[in-house]
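Visitor: my questions concern the predicted model and sequence given below.
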Amino acid sequence: MTRILLTGANGFVGSGVLRHAANRQDLQWVAAVRRSGKVVGCERTCLVESLSDSTNWGEALADVDVVIHAAARVHVMNEKVSDPLAEFRRTNVEGTLELARQSAQAGVRRFVFISSIKVNGEATPTGQPYHADDVPNPVDPYGVSKREAEDALRELARATGMEVVIIRPVLVYGPGVKANFLSMMRWLSAGIPLPLGSIHNCRSLVYIGNLADLILTCAEHPAAANQTFLGSDGEDLSTTQLLRRLGGALQKPARLLPLPSAFLRLAASMIGRRAVAQRLCGSLQVDISKNAQLLGWTPVFQVDDALRLTARHYLDVRSS
C-alpha cells in the first residue's frame, strides 16, 4: 500500500487525479486543502491555510511515501499586486521548497512537482515543439517562479536523496474547466460567429484524465526518478480545428469566419489584447516522446473522446 499526500486536492488538477485513481485499491490518499471539509476518496484531510516557508506539514506528512504537489499560486491574467514575481516566489518557490524539505525529513521517497510549460517558454515555431530537456526560457513571473522551484527541488534531491519528478503540463481541460476553454464552449453553444475560421497554428493541450494518468505513472515508475516530463494529449490542433471539434462534441457546429490571423493580431494589439491574440493565433507544441521512451506512457484518452466528456459535463451542468 502506497500512501500519497496530494496538495491542492480540491483544485482542478488535484480532483482530477483523485477521480482517475478512484478504483486503485493499492493507494491511500491524504488531502491537503485550504478549506475545511473532507475530500472524497481520501483517508484523511488536512487543513493547510497557506503555502509558505512557515507552514507546518507534520500532520499531513505522517507515514506518507509520495507527495504530489499540485497546489500553487497560478497564472493571473489581470495581475493587481505591485510585485507579481515576489508573490509568486513566496508561494511557488519558498512554499514548495519548505514542503519538500519537510518531506525529505519525514522520509518521503518521491516528490512529484506539477510545474508548467511556461518554464519552457510562451510559444514555439510551428513544427518545432518544446522537449522536456530543453534549456528553460520562462518569460512571465509565474513561469520564472516555477523554474526557480524546479531548480531548488533538484538541488534538494541531490542533497537528501529524495527522488523528485517534475511534470510540465500544457493547457489543461476537462469536466469543470474554467477560463478561456469554458468561454469557448459558451460561445459555441450560443451559436456566436467567431472570426477564427482561418487559424493555421498548432497548439498542444492535455485532458485532465491524461494528465492524471501521467502524474500517477510518475509517482510510481522507477524510471521517473529525478526526471522532467511534458504533459499533452499527443495530438496538436489549430484553434480552428479545436473549435470545430469542440462544436461537434457540443452538437453545435462552429460558426467560424475566415479572417486572416494577421488581421486578428493587429486588431488585438490596437485594443491592448496582444496576449489573447498570441494564444488564439500562435503555436505552442510539446514533444512527449520521452514519456513513452522512459515510462512506456502514452495518453489513455483520445482527443475527440476527451472533448466529448468535457462537453457532456458542461451541458449537464447547464441543464441542471
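Guide: Yep, that arrived. Here the structure is a predicted model, which is why all the values come from computation and not from measurement.
Visitor: drop to CA atoms for contacts and neighbour counts, all remaining ones
Guide: Will do.
Visitor: now the residue positioned nearest the centre of the chain: closest residue in space, sequence neighbours ignored.
Guide: The chain has P169 as the residue nearest its centroid, 4.4 Å off, counting by C-alpha atoms, centre = their mean. Leaving aside its chain neighbours, P169 sits nearest to G231 (4.4 Å; criterion: C-alpha to C-alpha, 6 or more residues apart in numbering).
Visitor: how about the one you found, what does it touch?
Guide: Each residue near G231 by C-alpha atoms under 8 Å, 6 or more residues apart in numbering is listed here: I167, R168, P169, V170, V206, L211, L214, V286, I288.
Visitor: quick one on the thing from earlier: residue contacts, the residue nearest to the centre of the chain?
Guide: Applying C-alpha under 8 Å, 6+ apart, the residues contacting P169 are I114, S115, S116, I117, V206, L211, L230, G231, S232.
Visitor: all strands of this protein, in order?
Guide: All strands of the chain, identified by DSSP state E, fall at 2-7, 27-33, 44-47, 66-69, 110-114, 163-169, 171-173, 205-207, 228-231.
Visitor: V300 reaches N210, doesn't it?
Guide: Yes - using C-alpha atoms under 8 Å, V300 is in contact with N210, at 6.0 Å.
Visitor: more crowded one of those two?
Guide: Set V300 next to N210 and count neighbours by other C-alpha atoms under 10 Å: N210 wins out with 25 against 14.
Visitor: please compare the first structure with the one that follows:
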Amino acid sequence: MSEIAVTGASGFIGRVLIGRLLAAGETPVAISRQPLEIAGARNVAITDYARTAELAAHLSEVEALIHLAGRAHQASHPGQDEALFEAANIDTALYAARACMAAGVKRFVFVSSIGVNGNHSAKPFLDTDEPAPTEPYAVSKWKAEQALGELLAGSPTELTIIRPPLVYGPGCPGNFRKLVRLAATSRWIPLGALDAPRSFIHVVNLADALITAARHPGLDRETFLVADARDITVGEVVRILAGSLHASRARVINVPVLLLKIAAFLLGRRALFDKLAAPLQVDASRFSRVTGWKPEITVEKGLRDTAKAFEK
C-alpha cells in the first residue's frame, strides 16, 4: 500500500496537499463532497460520510488518510454554531475513522487547530499544554480529538493529530484574506502598532507537514504543533503585504493599540481585534525534531506570494 487519501480535497488546504502529492509522482485519493476532476488523482465523491462502507471501499489500497473535511468559520445563525461544528467536525471525523478501520488503513491523520490550546499565549504553546479551547470551532476539534482517541484505541489504525495555527497562502480564505484585501484596497492601514508576536503557517508548509505525519514511523497517539520557521507581528504582515501589491497605495500607520481597542469595541469588532492584537506563538520544534520536517517556505516569501496571487 502506498497511496495517501485526503478528505476535504476540494478545500484550500486539500487542493494544495493533493498538488504536493502529485508533484512527488504519487497518485493520491482525493475525497470530497463535491465532484472533482483533478488530473492524476483518484477522485472520489462522497455525498455522505456516514456511508462508511462506501468510503471504506475506496480506501482498500490506502496507507494513510489525512482528514481535512469539516466546518471552519462559515457564517451561521446564532445558537447554531455548536451543533453545526459538532456534526461537521466530530461526526464526520468518526465516520472517516471507522471507514479506515474497516479498510485496514494504517494511519489516520487528524487536522485539528491551535485553538484547542487557546486563543492567546503568554509563552509559546506546546503540544503538552492543557487544552483550553474557547470558541465553538476549537471546542469541536478538541472533542473530536478525544473521540478519535477512544475509537481508535487498540485498533491497528494509528492516530496522529496535527494542530496548525492560522493557515495562509495564495487563495487563502477567512481572516487572512481580509488582511490581504485591506492591504490591497485601503489608503491607510492603522495596524502598524500591533506588535504582538504570532505564529502562522504557509499552506505548502502545512501540506508537507501532513504528508510527513502520514508517513513517518512511530507517531501513533501523538499530537504535534506545526508553524512557520519564525513568528511575525500583524504590523509586519500588513507592511509586507502592502509592499508586495503593485496596485496598493496603502500606507501603514501606527495608531496606538489602546485607540484601536476602543474603536473595535465601539464597532462591535472586539473579538476580531483580540485575534489580531493578542500574542499567539507555537513551538513546533518537537515535530521537527522527531520527524526532520522543516518549513520550506519562509514567511516573507509566503506573504509576497499570497499578495501577488490576490492581484491575479
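Guide: Good, I have the coordinates. Predicted model, so just to flag it, every value in this text is computed and none were measured.
Visitor: report the TM-score for the pair.
Guide: Aligned and superposed, the two chains score 0.93 in TM-score terms (TM-score structural alignment, normalised by the length of the second structure); 311 aligned residues with a C-alpha RMSD of 1.9 Å.
Visitor: how much space is there between the residue mapped onto the residue nearest to P169 of the first structure from the second structure and P190 of the second structure?
Guide: Matched across to the second structure, G231 of the first structure falls on V226, judged by TM-score structural alignment. Going from V226 of the second structure to P190 of the second structure by C-alpha to C-alpha, to the nearest Å gives 30 Å.
Visitor: circling back: filter the contacts of P169 of the first structure down to the buried ones.
Guide: I114, S115, S116, I117, V206, L211, L230, G231, S232 (16 or more other C-alpha atoms under 10 Å).
Visitor: want to throw these into CSV with distance to S319 of the first structure?
Guide: CSV is the format used below for those (distance: C-alpha to C-alpha, whole Å):
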residue, distance to S319 of the first structure
I114, 33
S115, 35
S116, 34
I117, 34
V206, 26
L211, 28
L230, 36
G231, 32
S232, 30
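Visitor: of the residues you listed, closest to G37 of the first structure?
Guide: Nearest to G37 of the first structure, judged by C-alpha to C-alpha, of those is I114 at 23.6 Å.
Visitor: correct me if wrong: the closest one contacts V172.
Guide: No - look at I114 of the first structure against V172 with C-alpha under 8 Å: they stay out of range, at 12.0 Å.
Visitor: now the helices: where do they sit in the stretch 151-300 of the second structure?
Guide: Using DSSP state H, counting those that start in this stretch, the helices of the stretch 151-300 of the second structure run over 174-185, 203-215, 234-244, 257-266, 270-277, 285-291, 299-311.
Visitor: which one of these lies closest to I18 of the second structure?
Guide: helix 203-215 (8.5 Å).
Visitor: what does that closest one correspond to over in the first structure?
Guide: Here helix 203-215 of the second structure aligns to the first structure at residues 208-220, judged by TM-score structural alignment.
Visitor: follow-up on the earlier one: which of the contacts of P169 of the first structure line up with contacts in the second structure?
Guide: Mapping these onto the second structure (both residues aligned by TM-score structural alignment, their matches' C-alpha atoms under 8 Å) leaves I114, S115, S116, I117, V206, L211, L230, G231, S232 still in contact.
Visitor: wouldn't the fifth one be in contact with R168 here?
Guide: No - the pair V206 of the first structure and R168 fails to qualify as a contact (C-alpha under 8 Å) at a distance of 10.7 Å.
Visitor: now do the same for E98 of the first structure: its match in the second structure.
Guide: Aligned partner of E98 of the first structure by TM-score structural alignment: Y95.
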